[in-house]
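Asks: Sequence plus predicted model, see below.
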Amino acid sequence: MSNQRTRFILDQLPLRGVHVALEQVWQHIVNQKDYPAPIAKALGELVAAGALLAANLKFDGTFILQVQGTGVLKLLVAEATSEQTCRGTARFDDSLTIADDASLQDLIGEQGQFVLTLQPRQGEMWQGIVGLQGNSIAQMLANYLAQSEQLDSDLILAADGERAVGMMVQRLAGQEMAREDWQYVESLLQTVNREELLATDANTLLYRLFHEQQVRVFEAENLEFACTCSHEKVGNMLLLLGGQEVGQILLEQGSVEIACDFCQQKYVFDEEDVKTLFGNDVAAAVRHELKQ
């Protein structure tokens, strides 16, 4: 399986699809933090979904999926780029006990939202914010795609500690499809259980599901983990925090240390670094304020 994304079309139905399987990439992501099993599962499914949806990107840039919650789970983030890279992370309240069988709704709490962002390297960013409709990442995304793109779409997703896998099918834009044909495709996808999805390679699974519709499978493309964090980006974040807050941290801790949520790379800014960043001595300014 490795880390591959495989596109396919059906000759006898107006459908296209994508299969993605992540092994080393997913293991690199999930091993960054000590995730409880239900949160790791949700994050893996979101990362797989991001890689699926990014296959349709028509620009040079990044596709970002976020699930925001008010329960023990605060944030899930998955990013996939037009350069075949992806990354992901989750934030949660680690002071609370999370049951191994906790559902996604249990984790999110009473209120939550889905945020989808298209961030091109050039041009304007686009962002859509919708409520969470469904009991799984797959259901939520299928509902969103049906409403926003007006296209029949269905996804199956699964993740454990070793793999994050997913498959998506969509009706081709501008082509009609009988309702019973679409329902038949949906029923085929629902025959794939979690264990089979995680254990079966793309070609085998696609043949099993769609050989009667003459599935055409294209050459797979390799995906990689890549983090876009940098000293410059962390510096920009500190500028957004403001000199007052950064100066206080300097006085309390002697330096400002930031760890990237995605890759755990640490960035340390001492007093001279901060002075250069802000163009003035923010620590001295805070020190003077405290004396006053």
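Replies: That came through fine. Numbering: from 1, shown residues only.
Asks: hey, let's count contacts and neighbours off CA atoms from now on
Replies: Fine.
Asks: Which residues are in contact with residue 263?
Replies: Neighbour list for residue 263: 29, 32, 227 [criterion: Cα atoms under 8 Å, 6 or more residues apart in numbering].
Asks: Next, the buried residues of stretch 259-271.
Replies: For stretch 259-271, a neighbour-count test (16 or more other Cα atoms under 10 Å) marks 261, 262, 263, 267, 269, 271 as buried.
Asks: So which of those residues are in strands?
Replies: Residues of the buried residues of stretch 259-271 located in strands (DSSP state E): 267, 269.
Asks: Would you format the buried residues of stretch 259-271 as TSV with distance to residue 141 included?
Replies: Supplementary listing: the buried residues of stretch 259-271 in TSV, determined by distance: Cα to Cα, whole Å:
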residue	distance to residue 141
261	24
262	23
263	26
267	35
269	40
271	45
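Asks: how about the residue nearest to residue 59 when sequence neighbours are not counted, what does it touch?
Replies: Excluding the flanking residues, the one nearest residue 59 by Cα to Cα, 6 or more residues apart in numbering is residue 120, at 6.5 Å. Contact analysis of residue 120 by Cα under 8 Å, 6+ apart lists 59, 60, 61, 62.
Asks: Any of the residues you listed buried? List them.
Replies: Here, 16+ other Cα under 10 Å leaves 61, 62 buried among the contacts of residue 120.
Asks: out of the contacts of residue 120, which are inside strands?
Replies: Of those, the ones assigned to strands by DSSP E are 61, 62.
Asks: quick one: residue 79 is in a helix?
Replies: No. Residue 79 is assigned strand when assessed by DSSP: H, G, I helix; E, B strand; the rest coil, not a helix.
Asks: Check it against this one:
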Amino acid sequence: MNNPTPELPDQVQRFLFDATAVRGELVQLHQSYQEVLNRHDYPAPIERLLGELLAAAALLTATVKLDGTLTLEARGQGQVSLLMAECNTGLKGGDQLRAIARYQQQPEGETLQQLLGGGQLVITLDPYKGQRYQGIVALNQDNLAACLESYFASSEQLPSRLWLMADATAAGGLLLQQLPDDHHNKDADAWERINHLAATLSQDELLHLDQHEILHRLFHEETVRVFDPQPLSFGCTCSRERIADALASLGEADLREMLAEQGNITTQCHFCNTSYTFDSEALPDILKSKADGAPSGTTLH
């Protein structure tokens, strides 16, 4: 079991630079990242890439100010077939994160291209109220951060820079965005200057220093305004009801056959490894969920 840095909280910190059109988000994940890793035995390269994806999910959720669920789903054509991270907002205690990876064999290589071999990243914004939005970006860059920068350039049309890093104990990320220019921007050179300063950020600093210390080290010559941080934690949205909804999609005949052969039906959440068992007495409730028109779950819940 990896040991997180106990004195640093899992949180995302929003900040902006006064008299400029530049804003930023800074995220660090320790305990929530370890909760993901401790439920699975992933090879180190997959752990690191999954950590970057978790950090990206937290950053994007904070940036778009979503009240709902944001999902990043990287589907590859190489040794790793799936990396998925999800951030659910508005929950007790702050936003909650979960993630999963799927791979066929012990991977060779460490980079995004070596592990996924191309593919695409699907970004899904599912608000609790309103329309679902989905964007797709090719995984054709050297790293995940560069792919997401391409997404922002094409869909949000906001110049954006991302730094994503992870090791065995922590994951983190830094996002900078240049907002549309207006009369409040009194520093035309700020974007290039601030990006140059941010590029000096080391992995050890991002993952293991206090967030205010990071901002001071990088931008002590700038006027930085920080806001209240948003706490983050591991959390899974699976439940007995959602698993029953997924089973209902199999149909009554298949469910009765499985119960006759096995005595009960046991299934496991792929994210948190929680097991759910249904016996023959539970069958009416499972079928009722389908009759009531409840949405079917996916194989990942």
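Replies: That came through, no problem. The shown structure was predicted, so the numbers you read here are calculated from the model rather than taken from an experiment.
Asks: from the buried residues of stretch 259-271 of structure 1, which is closest to residue 44 of structure 1?
Replies: Checking the buried residues of stretch 259-271 of structure 1 against residue 44 of structure 1 with Cα to Cα, the nearest one is residue 262 at 13.4 Å.
Asks: residue in structure 2 matching the closest one?
Replies: Using TM-score structural alignment, the partner of residue 262 of structure 1 in structure 2 is residue 271.
Asks: which among the buried residues of stretch 259-271 of structure 1 gets closest to residue 172 of structure 1?
Replies: For these, the nearest to residue 172 of structure 1 is residue 262 (34.5 Å; Cα to Cα).
Asks: element containing the closest residue to that closest one other than its chain neighbours?
Replies: The shortest distance from residue 262 of structure 1 to any non-neighbouring residue, by Cα to Cα, 6+ apart, is to residue 89 (5.5 Å). Using DSSP states H and E, residue 89 of structure 1 sits in strand 85-92.
Asks: tell me, the next helix-or-strand element following that strand lands on which residues of structure 2?
Replies: Downstream of strand 85-92 of structure 1, the next assigned helix or strand under DSSP H and E is helix 104-108. Counting by TM-score structural alignment, helix 104-108 of structure 1 falls onto residues 112-116 of structure 2.
Asks: mean distance, that stretch to its aligned residues in structure 1?
Replies: On superposition with structure 1, the mean distance recorded for stretch 112-116 of structure 2 (mean Cα distance after the TM-score superposition for structure 1) is 1.1 Å.
Asks: What residues sit buried inside that stretch?
Replies: Buried-residue list, stretch 112-116 of structure 2, by 16+ other Cα under 10 Å: 112, 113, 115, 116.
Asks: Run a quick check on the last one versus residue 79, I expect a contact.
Replies: Okay, so that is residue 116 of structure 2. Yes. Counting by Cα atoms under 8 Å, residue 79 is a contact partner of residue 116 of structure 2 at 6.0 Å.
Asks: Just give me the residue right at the centre of structure 1.
Replies: When Cα atoms, centre = their mean is applied to structure 1, the residue found nearest the centroid is residue 78 (1.5 Å).
Asks: rewinding a little: contact partners of the strand holding residue 89 of structure 1?
Replies: 25, 29-30, 39, 43, 47, 51, 72-80, 223-227, 261-262.
Asks: cutoff 6 Å now
Replies: 72-80, 223-226, 262 (Cα atoms under 6 Å, 6 or more residues apart in numbering).
Asks: What span of structure 2 is it aligned with?
Replies: The alignment of strand 85-92 of structure 1 onto structure 2 (TM-score structural alignment) spans residues 95-102.
Asks: For residue 1 of structure 1, state which of the contacts of residue 120 of structure 1 is nearest.
Replies: Of the contacts of residue 120 of structure 1, the one sitting nearest to residue 1 of structure 1 (Cα to Cα) turns out to be residue 62, at 24.1 Å.
Asks: what's the counterpart of the closest one in structure 2?
Replies: Checking with TM-score structural alignment, residue 62 of structure 1 has residue 69 as its match.
Asks: re earlier: if you rank the contacts of residue 263 of structure 1 by neighbours, which is first?
Replies: residue 29 (22 neighbours; other Cα atoms under 10 Å).
Asks: where's it, which helix or strand?
Replies: helix 24-30.
Asks: distance from the helix or strand following that helix to structure 2 after superposition?
Replies: Per DSSP H and E, the first helix or strand lying C-terminal to helix 24-30 of structure 1 is helix 37-54. Aligned to structure 2 and superposed, helix 37-54 of structure 1 gives a mean residue distance of 0.7 Å (mean Cα distance after the TM-score superposition for structure 1).
Asks: Which other helices and strands does helix 37-54 of structure 1 contact?
Replies: Judged by 3 or more Cα pairs under 6 Å, 6 or more residues apart in numbering; DSSP states H and E, the packing partners of helix 37-54 of structure 1 are strand 73-81, strand 153-159, strand 164-171.
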